[in-house]
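1. sequence plus the predicted model coming up.
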Amino acid sequence: MSDMTLDRTTLVGAAPPTAARRQHSVIPGFGLTLGLTLLWLSLIVLIPLAALFVKTAELSLEQIAAILTAQRTLNALKISFGLSLAAAAINLVFGAVIVWALVRYDFPGRRILDGLIDIPFALPTAVAGIALTTLYAENGWIGSLLAPLGIKVAFTPLGILVALVFIGLPFVVRTVQPVLEDLDHELEEAAATLGAGRWTTIRRVVLPAVLPAFLTGFALAFARAVGEYGSVIFIAGNLPNISEIAPLLIVIRLEEFRYADATTIAATMLVASFILLFIINGLQRWSQSRTGRTA
């Protein structure tokens, strides 16, 4: 009888499984905030992107293929994506060096240098383009030094690369910096105590911890570079098939009232960017899961 009473009490007092798993927030409003979030994202992101694909879908496959296989379009896409990947890779290397110096060493002017990293964030892109063009032109401060060596930066694809590196560097630095600051120094000391050298400690201790942040910074720098327009058009020269970027070609097609061409190129850039970012995010999740298993 006591067992039956105990079982009945236990069953009656126990909360239903769904109720037990339900957690109520102290501050209500989940439905309202979720609805506003979806509404805002739809108005700002989803609806414009959907309109882009709807406009492109009005064309036949033959028309789309003709637009994308045009030599000028292929060269513009190649320049935009190729130089964006190159700029992101350069920023990944030199951004890591800058972060290491800012986090691990204390030297005069460190705070000033740390603040200068954010200048591309605040500087208008047109101002950045004019400044870079002035510096790297053949009669500029830096361009005049490179001209005798046969190196021409302004009005060439190299100038585009310089501009993309300039605007993408802060994304790598600001993404990796907090992760490296939170990395426990005792892990490195323990590795050194066990006989690991400097490069072994970096490769086996530091790099696995900051690799997801590196991939995130690389993705952000790449995404920023692909869509850059203002700082590039001043230093690029904008020569068709030579130094013309895809965003500029889209603007030119719009000015020519060739809206089908513009939307097709834009949709292609969007799809290609999504694919590359998806691959990078997949590598990031793989790195995080691998780091978790190692830990």
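-> All right, it came through fine.

2. contacts, neighbours, all on C-alpha from now
-> Will do.

3. show me what contacts the closest residue to residue 153 other than its chain neighbours?
-> In this structure, residue 153 finds its nearest non-sequential neighbour in residue 159, 4.7 Å apart by Cα to Cα, 6 or more residues apart in numbering. Neighbouring residues of residue 159 by Cα atoms under 8 Å, 6 or more residues apart in numbering: 136, 153, 232, 235-236.

4. tell me which element the most centrally placed residue in the chain falls in.
-> Geometric centre of the chain, nearest residue: residue 220, 1.0 Å, by Cα atoms, centre = their mean. In the assignment (DSSP states H and E), residue 220 maps to helix 207-226.

5. so how far is that helix from its chain's centroid?
-> Helix 207-226 has its C-alpha centroid displaced from the chain centroid by 6 Å (Cα atoms, centre = their mean, to the nearest Å).

6. who's in contact with that helix?
-> 80-81, 84-85, 87-89, 91-92, 164, 167-169, 171-176, 179-180, 183, 273, 277, 280-281, 283-285, 287-288, 291.

7. the lengthiest helix in the chain vs helix 207-226, what angle?
-> The longest helix of the chain (DSSP state H) is helix 259-294. Counting by axes from the mean of the first three to the mean of the last three Cα atoms, to 10 degrees, helix 259-294 points 170 degrees away from the direction of helix 207-226.

8. any idea how far helix 259-294 is from the middle of the chain?
-> Centroid separation between helix 259-294 and its chain, computed with Cα atoms, centre = their mean, is 10 Å.

9. output the contacting helices and strands for it.
-> Packed against helix 259-294 by the contact rule (3 or more Cα pairs under 8 Å, 6 or more residues apart in numbering; DSSP states H and E) you find helix 47-57, helix 61-68, helix 207-226, helix 246-255.

10. go through it and flag the buried ones.
-> 259-270, 273, 277, 280-281, 283-284, 287-288 (16 or more other Cα atoms under 10 Å).

11. kindly report the same for stretch 132-142.
-> 132-138, 140.

12. just the residues you listed now: which is nearest residue 187?
-> Of all these, residue 132 has the smallest distance to residue 187: 42.2 Å, by Cα to Cα.

13. tell me how far that closest one lies from residue 114.
-> Counting by Cα to Cα, to the nearest Å, the separation of residue 132 from residue 114 is 21 Å.

14. in which helix or strand would I find the residue nearest to residue 167 when sequence neighbours are not counted?
-> Using Cα to Cα, 6+ apart and skipping the chain neighbours, the partner closest in space to residue 167 is residue 120 (5.4 Å). Residue 120 is part of helix 119-122, with elements assigned from DSSP H and E.

15. that helix - contacts with which helices or strands?
-> Packing partners of helix 119-122 (3+ Cα pairs under 8 Å, 6+ apart): helix 157-182.

16. give me the buried stretch members for the helix or strand following the helix it packs on, please.
-> Proceeding N to C from helix 157-182, the next assigned helix or strand is helix 185-193, under DSSP H and E. Within helix 185-193, the residues that qualify as buried are 188, 191, counting by 16+ other Cα under 10 Å.

17. next one for the comparison:
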Amino acid sequence: MGDARRGILPGFGLSTGVTLFWLGLVVLLPLSTLGLETARLGPAQLWAVVTSPRALASYRLSLLASLGAAAVNAVFGFLVAWVLVRYRFPGKALVDALVDLPFALPTAVSGIALTAVYSSNGWMGRLLEPLGVKVAFSRLGVLVALTFIGLPFVIRTVEPVLADLERDVEEAAALLGASRGQVFLRVLLPAALPATLTGFALAFARALGEYGSVVFISGNMPMRTEITPLLIMTRLEQFDYAGATALASVMLGASLLLLFAVNRLQRLTRARAGMV
């Protein structure tokens, strides 16, 4: 008798072959060109390009702003997801639709809108600047733009997990004398932490390569508000393709290391949650 548990997709060999071919075509082939183009530079020239003061300043801003924006989104994205899952209120459908707006909105439009709002004559900027808070054309503006484009990743990742959590467990913990803080730390957070870390990693990866929404609000001042993607574009406009790919390779390596660390942390939190 034939195996009745036949899958919808073809066998392992064919499926794996198609998967590896597609990943190689879409992901590995384009990335391999970075190494080939960077190899045109000699070791001394490569080191001079990737460690120039301007490049180091752009690395620092891109990485720190991306990490900061992902951390902010992890906290407030969790809160927004909780409200959308657990409460009913007028306009909930509108709020739920607005969450996906950064996905659909072109990044250049986002940058122009944020610059108009937070500039010195914008309706938010004119209120903040007398208080000494300058958003547009500053590092804070970079953080705001990266937070804007990364928020949906955390919300849409955490929301299904919170929806699957049974309220009976929370009620049982409350009946046993647990405070609200203890219910959150002992019941909700362990279950939602892996999904929150996934959303954090997605938001970080999205922010690290962002260009369109940042280029307007940052002011693009070298050594101050210039992000690495903008520096790469500057070198491309100067037809310095080897230098641009060298900077891109540094950012690729840094992002892979950080994403690996986040994925490792996810596995540890899942394993710990399974033992509880």
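-> Ah, there it is. The structure displayed is predicted, hence computed values, not measured ones.

18. so what does the residue nearest to residue 167 of structure 1 match up with in structure 2?
-> Matched by TM-score structural alignment, residue 120 of structure 1 corresponds to residue 102 in structure 2.

19. surely its match and residue 147 touch.
-> No: at 10.2 Å, residue 102 of structure 2 and residue 147 do not qualify as touching, with contact defined as Cα atoms under 8 Å.

20. who has more neighbours out of those two?
-> Per other Cα atoms under 10 Å, whichever of residue 102 of structure 2 and residue 147 has more neighbours is residue 147, with 23 against 17.

21. in the stretch 1-150 of structure 2, which spans are helices?
-> Here the stretch 1-150 of structure 2 has its helices, by DSSP state H, counting those that start in this stretch, at 12-23, 29-38, 43-50, 53-86, 92-99, 101-104, 107-118, 125-128, 139-164.

22. mind reading off the mean deviation between the longest one and structure 1?
-> Read it as helix 53-86 of structure 2. Aligned to structure 1 and superposed, helix 53-86 of structure 2 gives a mean residue distance of 0.8 Å (mean Cα distance after the TM-score superposition for structure 1).

23. what range in structure 1 matches that helix?
-> Taking TM-score structural alignment, helix 53-86 of structure 2 hits residues 71-104 over in structure 1.

24. go on, the last one?
-> Counterpart in structure 1 of helix 139-164 of structure 2, with TM-score structural alignment as the criterion, is residues 157-182.

25. now that stretch on structure 2. Mean distance?
-> Its aligned residues in structure 2 lie a mean 0.5 Å from stretch 157-182 of structure 1 after superposition (mean Cα distance after the TM-score superposition for structure 1).

26. how about that stretch: buried residues?
-> Buried, per 16+ other Cα under 10 Å, within stretch 157-182 of structure 1: 157-177, 180.

27. one more: stretch 218-233 of structure 1?
-> 218-233.

28. pull up the aligned stretch in structure 2 for that stretch.
-> Under the criterion TM-score structural alignment, stretch 218-233 of structure 1 matches residues 200-215.

29. ok, now how distant is the residue nearest to residue 79 of structure 1 when sequence neighbours are not counted from residue 72 of structure 1?
-> Residue nearest to residue 79 of structure 1 in three dimensions, not counting chain neighbours: residue 245, with 6.0 Å by Cα to Cα, 6+ apart. Look at residue 245 of structure 1 and residue 72 of structure 1: by Cα to Cα, they are 10 Å apart.

30. got it, and residue 65 of structure 1?
-> Look at residue 65 of structure 1 and residue 72 of structure 1: by Cα to Cα, they are 13 Å apart.

31. contacts only, for residue 228 of structure 1.
-> 164, 247.

32. same check on residue 164 of structure 1?
-> 83-84, 87, 225, 228, 232.

33. could you double-check that residue 228 of structure 2 sits in contact with residue 58?
-> Yes: the pair residue 228 of structure 2 / residue 58 is scored as a contact, 4.8 Å apart, by Cα under 8 Å.

34. and the two? Which one has more around it.
-> Shown here are residue 228 of structure 2 and residue 58; by other Cα under 10 Å, residue 228 has more neighbours (28 against 23).

35. map the more buried one onto structure 1.
-> Checking TM-score structural alignment: residue 228 of structure 2 goes with residue 246.

36. in contact with that match, which residues?
-> 73, 76-77, 79-80, 265.

37. what residues does the residue nearest to it when sequence neighbours are not counted make contact with?
-> Leaving out its chain neighbours, the residue that sits closest to residue 246 of structure 1 by Cα to Cα, 6+ apart is residue 76, at 4.7 Å. Taking Cα under 8 Å, 6+ apart as the criterion, residue 76 of structure 1 is in contact with 240-241, 243-246, 249.

38. of these - the most surrounded one?
-> Of the contacts of residue 76 of structure 1, with other Cα under 10 Å as the count, residue 245 tops at 31 neighbours.

39. distance of it from residue 188 of structure 1?
-> Counting by Cα to Cα, the gap from residue 245 of structure 1 to residue 188 of structure 1 is 45 Å.

40. over to residue 82 of structure 1?
-> The value you get for residue 82 of structure 1 to residue 188 of structure 1, if Cα to Cα is used, is 37 Å.

41. reformat the helices and strands packed on helix 259-294 of structure 1 as CSV; add distance to residue 11 of structure 1.
-> Listed next are these as CSV, based on distance: least, Cα to Cα, whole Å:
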stretch, distance to residue 11 of structure 1
helix 47-57, 51
helix 61-68, 64
helix 207-226, 47
helix 246-255, 66
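
42. and these: which comes nearest residue 9 of structure 1?
-> Taking those one by one with Cα to Cα, helix 207-226 is closest: 50.3 Å.

43. what is the next helix or strand along the chain from that closest one packed up against?
-> Per DSSP H and E, the first helix or strand lying C-terminal to helix 207-226 of structure 1 is helix 230-236. On a contact count with 3+ Cα pairs under 8 Å, 6+ apart, helix 230-236 of structure 1 meets helix 125-136, helix 157-182.

44. of all these, which one is nearest residue 37 of structure 1?
-> When these are compared (using Cα to Cα), the closest one is helix 157-182, at 24.9 Å.

45. that older thread, need the winner for burial among the helices and strands packed on helix 259-294 of structure 1.
-> helix 207-226 (a mean of 22; mean count of other Cα atoms under 10 Å).

46. quick one: average offset of it versus structure 2, please.
-> So helix 207-226 of structure 1 averages 0.3 Å relative to structure 2 (mean Cα distance after the TM-score superposition for structure 1).

47. distance from the match of helix 139-164 of structure 2 to the middle of the chain?
-> 9 Å.

48. fine by me, we can end here.
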